[in-house]
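Visitor: Structure for the following, please:
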Amino acid sequence: MYEESKNNYKKVFNECIKQTEKLTLQFPEIPLYQIVLNQLEILKVRLIDKEITISREELFDKYSFGSIAAKNFDYTIYGNNLMFVYGMSYKYLNLPDKLKT
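Guide: Modelled structure (predicted):
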């Protein structure tokens, strides 16, 4: 279960980028990893760095890494992290910074 907070979202997002960079270097012959990395980097700038909202429709139209994760990395930590980042993208700006304990 993932904590739905900005702090956790950023943490998981950064883990996804690091893991995707590692996979891109490890398997340069597989273009899928570079596609996912490009989409993650664009989304990070937009959401986290510039805090520009993204709608569900725009997310589904412009970014495919969520469906790529579901299809190719199902039931792995990497796949679950990608799906969390993808699924929470349109909600990010409305998330609390951290959950109250």
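Visitor: all contacts plus neighbour counts: C-alpha atoms, from now on.
Guide: Fine.
Visitor: tell me the contacts of residue 87?
Guide: The contact partners of residue 87, by C-alpha atoms under 8 Å, 6 or more residues apart in numbering, come to residue 66.
Visitor: Give me the distance between it and residue 69.
Guide: Distance of residue 87 to residue 69, given as C-alpha to C-alpha, to the nearest Å: 11 Å.
Visitor: cool, and residue 39?
Guide: Residue 39 is 12 Å from residue 69, where distance means C-alpha to C-alpha.
Visitor: now the other sequence, so there's something to compare against:
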Amino acid sequence: MSTPTANHNSPRRHRIADAAGAFGLVVVEILALVVIFGLWVLSGWSLDQTDPHVPDPVRGYLAAYGVLAAMMAWSAERAARRHAPATAATQGVMAVVTVGLILVWATA
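Guide: Purely as a prediction, here's the structure:
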């Protein structure tokens, strides 16, 4: 009687790893976007009612969003080269959404 051997190169196993990696990257990127926005909001927060505090200029925070978008686009390109379609698609969508947020935030 032969025992079944584990197939470490199965397509199903690669799809699961690809989906898990894509999900993890999206969670980390959304967390980074929220933290950057939160830092900008907190820069204008003041507990002193007599001295209203003006928030920092948005330029630096938009630059941080731009760096994140560039990293997302780079990882989408790398995932496409390594035949990881779920990661490539989610990173591409996240890069486009981040660039959209930059454009909306810059014009507001």
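Visitor: Can you give the structural similarity as a TM-score?
Guide: Once the chains are laid over each other, their TM-score by TM-score structural alignment, normalised by the length of structure 1 reads 0.37; 65 aligned residues with a C-alpha RMSD of 4.3 Å.
Visitor: Can you show me the helices along structure 1?
Guide: Applying DSSP state H to structure 1 gives helices spanning 6-26, 31-44, 56-62, 65-72, 77-88.
Visitor: same thing with structure 2?
Guide: Going by DSSP H, structure 2 shows helices at 11-43, 59-81, 85-107.
Visitor: Mean neighbour count added to those, as CSV?
Guide: Shown next, in CSV, are the helices of structure 2 (neighbours: other C-alpha atoms under 10 Å):
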stretch, mean neighbour count
helix 11-43, 14
helix 59-81, 17
helix 85-107, 18
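Visitor: still on that earlier bit, single out the most deeply packed of the helices of structure 1.
Guide: helix 77-88 (a mean of 19; mean count of other C-alpha atoms under 10 Å).
Visitor: Next up, the contacts around residue 79 of structure 2.
Guide: Here residue 79 of structure 2 is in contact with 85, 87, 88 (C-alpha under 8 Å, 6+ apart).
Visitor: Excluding sequence neighbours, find me the nearest residue to the first one.
Guide: Okay, so that is residue 85 of structure 2. Nearest non-adjacent residue to residue 85 of structure 2, counting by C-alpha to C-alpha, 6 or more residues apart in numbering: residue 79, 7.0 Å away.
Visitor: Distance check, that neighbour against residue 36 of structure 2.
Guide: Residue 79 of structure 2 is 25 Å from residue 36 of structure 2, by C-alpha to C-alpha.
Visitor: what's the answer for residue 66 of structure 2, then?
Guide: For residue 66 of structure 2 relative to residue 36 of structure 2 (C-alpha to C-alpha), the value is 11 Å.
Visitor: Then residue 59 of structure 2?
Guide: Residue 59 of structure 2 is 12 Å from residue 36 of structure 2, by C-alpha to C-alpha.
Visitor: now do residue 19 of structure 2
Guide: 26 Å.
Visitor: next one: residue 18 of structure 2
Guide: 27 Å.
Visitor: what does residue 12 of structure 2 give?
Guide: To residue 36 of structure 2, residue 12 of structure 2 is 36 Å away according to C-alpha to C-alpha.
Visitor: Identify, from the contacts of residue 79 of structure 2, the entry nearest to residue 104 of structure 2.
Guide: When the contacts of residue 79 of structure 2 are compared for distance to residue 104 of structure 2 (C-alpha to C-alpha), residue 88 wins out at 24.4 Å.
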